[in-house]
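Visitor: Quick check, what structure comes out for this input:
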Amino acid sequence: MELSQNHFGFLDGKEVTQYTIKNDHGMKVSFINYGCIVTEISVPDANGLFENVVLGFDNLEDYLNFSPFFGAICGRVAGRIGRAEFELNGKTYQLAKNDGENHLHGGRVGFDKVIWNAEIEDSSTVKFSRTSLSGEEGYPGNLAMDVTYSLTNENELNITYHGVSDEDTIVNVTNHSYFNLSGDLKTDILDHELQLKSDKFIELGNDLIPTGEVLPVENTPFDFRNGRKIRDGVNSEFHQNVLVGNGYDHPFLLNEHHQKEIILRDLSSGRELIIETDEPCVVFYSGNMLQDHYQINGIQSKKHLGLCLETQGPPDAIHHPNFSTSILKKGETYSRSTRYTFSTIK
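Guide: Have a look, this model is predicted:
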């Protein structure tokens, strides 16, 4: 294993550093201490050609100006919180409104827009840490948070999250990488095939906030149990697909954990990604709202150029008692993990 680091830019007088881990088989993962952003994942196709399979930029300025959370850690609470407020222990907390009247991905300056402390644990592992102070973006409690990236020689990227707060608060952290297994963005993701061990998905309202209803996937474009192409939902007239801009931006409740519950394949390149997690759900976003006014490493950005598989708790859980809770009690440890295994289709 090799670990290297290089200068990536400056923000407010602080240096942004890129860390790159390369395993013995040539797989390479790069990330920066700004937003814990994964900037590149280079893996082989069926012919052994190494190419990048995530959307990202090669400079800090593009992340600051254009990025729709490319590769970033989102928090304190990923996804939307309706009306940008919540009640906890009888007190109402007003959060930053950065998505109309709602709160999105931690607010105006969430975990994705700050510089984290970085610690190289060994040649395969980097741990990022910071304390989110009480009142940051409206959240209660001083939250000490760690995010650890680790690469193995089995072509596994492991992301683990740990957090402890000195007050009751809410936490729901995810990584927002956009995957495109074609390699170096040769095509869009519409012909990627996704398989999910999920019988149910969460219905969204017109404001893209969960209604609280959990719907069966059966006989809908949301049934990925046997695998299906992404374009099925993009071309669908099913109300939930149309609602989010023709495609998907929905939480799927996972039936199993650490049992190959999420599999993404690209038949053209022969690449396969298996995601395993202890999180209760995955938010599948098919890139319906990607803009076209910037380039990604020389490629014009456009709708459906990448897709996100955000392992996390259900969005807006604080308003829905039937969802897995996002409440973190004072002194208890928030602990989650997700593994991304890259291989070729057998």
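
Visitor: From here on, just use CA atoms for contacts and neighbour counts.
Guide: Will do.

Visitor: And stretch 336-346, what's buried?
Guide: Across stretch 336-346, burial judged by 16 or more other CA atoms under 10 Å covers 336-344.

Visitor: Looking at these, which are in strands?
Guide: Among these, the ones falling in strands (DSSP state E) are 336-344.

Visitor: between those, which is nearest S132?
Guide: R336 (17.8 Å; CA to CA).

Visitor: Is the closest one in contact with G163, as I believe?
Guide: No: with contacts counted by CA atoms under 8 Å, R336 stays clear of G163, the gap being 9.4 Å.

Visitor: for V214, helix, strand, or coil?
Guide: strand (DSSP: H, G, I helix; E, B strand; the rest coil).

Visitor: Surely it touches D199?
Guide: No: contact status for V214 versus D199: not in contact, 9.9 Å apart, counting by CA under 8 Å.

Visitor: of all the buried residues of stretch 336-346, which comes closest to E310?
Guide: For the buried residues of stretch 336-346, the nearest to E310 is T338 (9.8 Å; CA to CA).

Visitor: tell me the contacts of the closest one?
Guide: 158-160, 275-279, 311 (CA atoms under 8 Å, 6 or more residues apart in numbering).

Visitor: for the closest residue in space to it that isn't next to it in sequence, what are its contacts?
Guide: Here the nearest residue to T338 in space, its sequence neighbours aside, is T277; by CA to CA, 6 or more residues apart in numbering that works out to 4.3 Å. Counting by CA under 8 Å, 6+ apart, T277 touches 257-258, 311, 336-339.

Visitor: most surrounded residue in the contacts of T338?
Guide: Counting neighbours by other CA atoms under 10 Å, T311 leads the contacts of T338 with 29 neighbours.

Visitor: now that one: how far from M145?
Guide: 17 Å (CA to CA, to the nearest Å).

Visitor: this one as well, want them side by side:
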Amino acid sequence: MARPARLLLLAAVCLVAAASAGGADAEKKTVGVYELKKGDFSIRVTNWGAIIMSVVLPDSRGKLADVVLGYDTVAEYVNASGYFGALVGRVANRIAHARFVLDGKAYHLFKNDGNNTLHGGHRGFNKVIWTVKEYVGGGDSPYITLYYHSFDGEQGFPGAVDVYVTYQLSGPYALSVRMNATAVSGKATPVNLAQHSYWNLAGEGSGDILGNTVQLFASRYTPVDTELIPTGAVAPVAGTPYDLRAPTPVRARVHQVTGGVSKEDGKTTIYGFDINYAVDGDDPHALRRVAVVRDGVSGRAMELRANQPGVQFYTGNFLTSDVKGKGGKVYGQYGALCLETQGYPDAVNHPNFPSVIIRPGQVYRHDMVYKFSPSRICCVRPHPDRLVSLRLSKTKQRCSDRPPIMAGARLSLALLLYLVASALAGGAGPRKMVGIYVLRKGDFSVKITNWGATIMSVVLPDSKGNLADVVLGKDTIAEYVNDTSYFGPLNGRVAQRIARGRFVLDGKVYHTYLNDGKNAIHGGHRGFSKVIWTVKEYVSGGDSPYITLYYRSFDGEQGFPGDLDAYVTYQLSSPHVLEMRSNATALNKATPVNFLQHTYWNLAGHGSGDVLGHTLQLSASRYTPLDVELLPSSGVVAPVAGTPYDFRTPTPIGARIRQVMGGRIAGYDINYVIDGEGMRKVAVARDGASGRALELWANQPAMQLYTGNWLNNTKGKDGKVYNQYGGFCLETQGYPDAVNHPEFPSMTVRPGQVYKHDMVFKFSF
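Guide: Okay, the predicted model is just below:
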């Protein structure tokens, strides 16, 4: 069932024309790539995670290079487990034990770094789509402004927050970053944003940064334990390896400091900087010098100013898995450095640290300015109040204190794949990267992605043996990230609509994310269709090829109570049978659960036209009438007899489609009550031209029939365009808005109980 709003036209790839000079007034929520260009200085930004994808500027000889690590495509950023170029929040850095107390109330956050929370949780601001508010690609001061609304309870944090970031080019080679956040829902909340670009001034992928000289304007730092959690002390850097007050080659100290322990064995010491410095300066709001970095070979230098009390200095210690980056380059350990201006880590648990709390109506501000110099820089000891640089002559000359550059970067053994090869025979351990997986049994095949547990294609023959893909969808994962039509995903935690995004359970009122006008639909703004599922098992061929996916939904996600373990298995069996078995277990709180498989079917082949000539028979003698918001507000369960909703005998879909309204548009978008109990036949659909038929069995009490009413020039697979009634959905489910109708079958699952939803699609031709 599609959201009743005009669908966005999506690009075939997840790119908005980067070379555009900008200036469009309409806000953009699709994921795109935006270029800011000023002469030979340019940056690329994506609104996925407000990420800086590239920063290109000349060296002392005028040769251009990209000086930040990252990926070529947005899809790779979706897959990434790191933080290349992202704006991280709501609270950057670590929070000990994923817990803090604010105004006497304890808050528990999502743990994504052992026992702690890192950079806002599992889906912090780096894993969301930001809205493009303004964009000017060229001119004197090209800029882009992005906006994100963080809802109350997101990743466990209290209160709703409106967040903005502007990236702007100014001066010859200056990049400004202006961030602000306002608490908007009447609750105090911690806010600590950080820009997490990885810098290599010699050019990304050129080797390590051990020869770079770094100067930090910080005479104190915050010591940490082995989990990189501050001890609470603020200690002087004098006499320690952390003293970078004078220009110092990174290699001089990098093996004298520890940046935690190996994530593989939890024991091996990892050497390198990963520490917060207290930036010098009396005015906590003033824009003051933070750092100067120089690369002697390229001649590039970078000066950073900011208005935050701290800066995390990180030297890419964990780039040890041979991460494949832009242009096929491989990033090894110490392949870049990060200068993340910020509030102090874990400040929410250390009252002696500068506060990161903003209260209702207050505005958090975080400004940064990167000033680049493409001239060759001689490394002299600068005056503490100004950057001193000397341009070298064309004769060969070296700075006396610059050590020789290491001959090459240290490389490890494995590449981080952009996509898991769809033809893999499976059997490997759990995978969390986004990939495409094919199940094949003779001339019958199904393509799945673990982004949203989505069915991307179902290919089978017609009566003449001609193969066709009979489900609507997209070609690439990046397009599914953008998708607003719910092509093929598993929707949840609670599919269908919840009136006003509100329900009461065990006497407590819960408010869920509103993403359908005044109501919630399909689990909220980032329901199960917009998350990465873990591949637990995968066998692509044989007698019964299958894939099992897993997702842990955390307490408070999209407003729903309790942690939930969710599984779904897609399996091929018999000659042309697709089974879907899903289950969910409530771990610690009662919660509503209602899964829904949202595939759009066209048995003549996707993009072949409308489905009005398909015949449909439903094993349903009753339905739940809906209001104009597609809510069963009356709570009535009515007979279909004598209405246009009667499909008890085979009937062309188009026979009465103009007699019914799916909200404010003609077409079916209605919940049927399935006759009988247990695993039983729900529906039979047939296309006369191709001879294909689909018989659906399921164990749920109800099914939503949707006839693609809102499809309108929607670009799909293979360059085809989907229009109104171009596909139909048979969505077995619990009753819509059952959480607010005690007369409907309950969808509440209590701790230890297991929700089960099974479907069998039997095809013939």
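
Visitor: before we move on, back to that, dump the contacts of T277 of the first structure into TSV; add distance to T131 of the first structure as well.
Guide: TSV is the format used below for the contacts of T277 of the first structure (distance: CA to CA, whole Å):
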residue	distance to T131 of the first structure
H257	29
H258	29
T311	22
R336	18
S337	20
T338	22
R339	25
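
Visitor: buried stuff in stretch 67-86 of the first structure?
Guide: By 16+ other CA under 10 Å, the buried positions in stretch 67-86 of the first structure come out as 67-86.

Visitor: residue in the second structure matching T333 of the first structure?
Guide: Aligned counterpart of T333 of the first structure in the second structure: V363 (TM-score structural alignment).

Visitor: Tell me who's in contact with the closest residue to its match other than its chain neighbours.
Guide: Using CA to CA, 6+ apart and skipping residues adjacent in sequence, the residue nearest V363 of the second structure is T182, 4.6 Å away. Contacts for T182 of the second structure (CA under 8 Å, 6+ apart) come out as 161-163, 358, 360-364.

Visitor: Also H293 of the first structure?
Guide: 300-301.

Visitor: Okay, it and C308 of the first structure: tell me how far apart.
Guide: Distance from H293 of the first structure to C308 of the first structure, by CA to CA: 20 Å.

Visitor: My guess is A98 of the second structure contacts A106. True?
Guide: No: the criterion here is CA under 8 Å, and A98 of the second structure misses it with A106 at 10.6 Å.

Visitor: what about the equivalent of F323 of the first structure over in the second structure, which SS state?
Guide: Alignment note: F323 of the first structure maps to F353 in the second structure; criterion TM-score structural alignment. Three-state call for F353 of the second structure (three-state DSSP): coil.

Visitor: Tell me, how many residues neighbour the closest residue to F353 of the second structure other than its chain neighbours?
Guide: In space, and not counting its chain neighbours, F353 of the second structure is closest to A347: 5.6 Å by CA to CA, 6+ apart. Residues near A347 of the second structure, counting by other CA under 10 Å, number 24.

Visitor: same question, the one 5 residues further on
Guide: For N352 of the second structure, the count of nearby residues is 11 (other CA under 10 Å).

Visitor: In contact with V67 of the second structure, which residues?
Guide: With CA under 8 Å, 6+ apart, V67 of the second structure has these contacts: 54-57, 199-204.

Visitor: for K200 of the first structure, same thing?
Guide: With CA under 8 Å, 6+ apart, K200 of the first structure has these contacts: 214-217, 252-254.

Visitor: That one matches what in the second structure?
Guide: So K200 of the first structure corresponds to R220, using TM-score structural alignment.

Visitor: Quick one: neighbours of the closest residue to its match other than its chain neighbours, just the number.
Guide: When the adjacent residues along the chain are set aside, R220 of the second structure lies closest to P236, with 4.2 Å between them (CA to CA, 6+ apart). P236 of the second structure is flanked by 17 other residues according to other CA under 10 Å.

Visitor: Now for the residue nearest to H192 of the first structure when sequence neighbours are not counted, how many residues are close by?
Guide: Of all residues not flanking H192 of the first structure in the chain, D266 sits nearest, at 4.8 Å (CA to CA, 6+ apart). For D266 of the first structure, the count of nearby residues is 23 (other CA under 10 Å).
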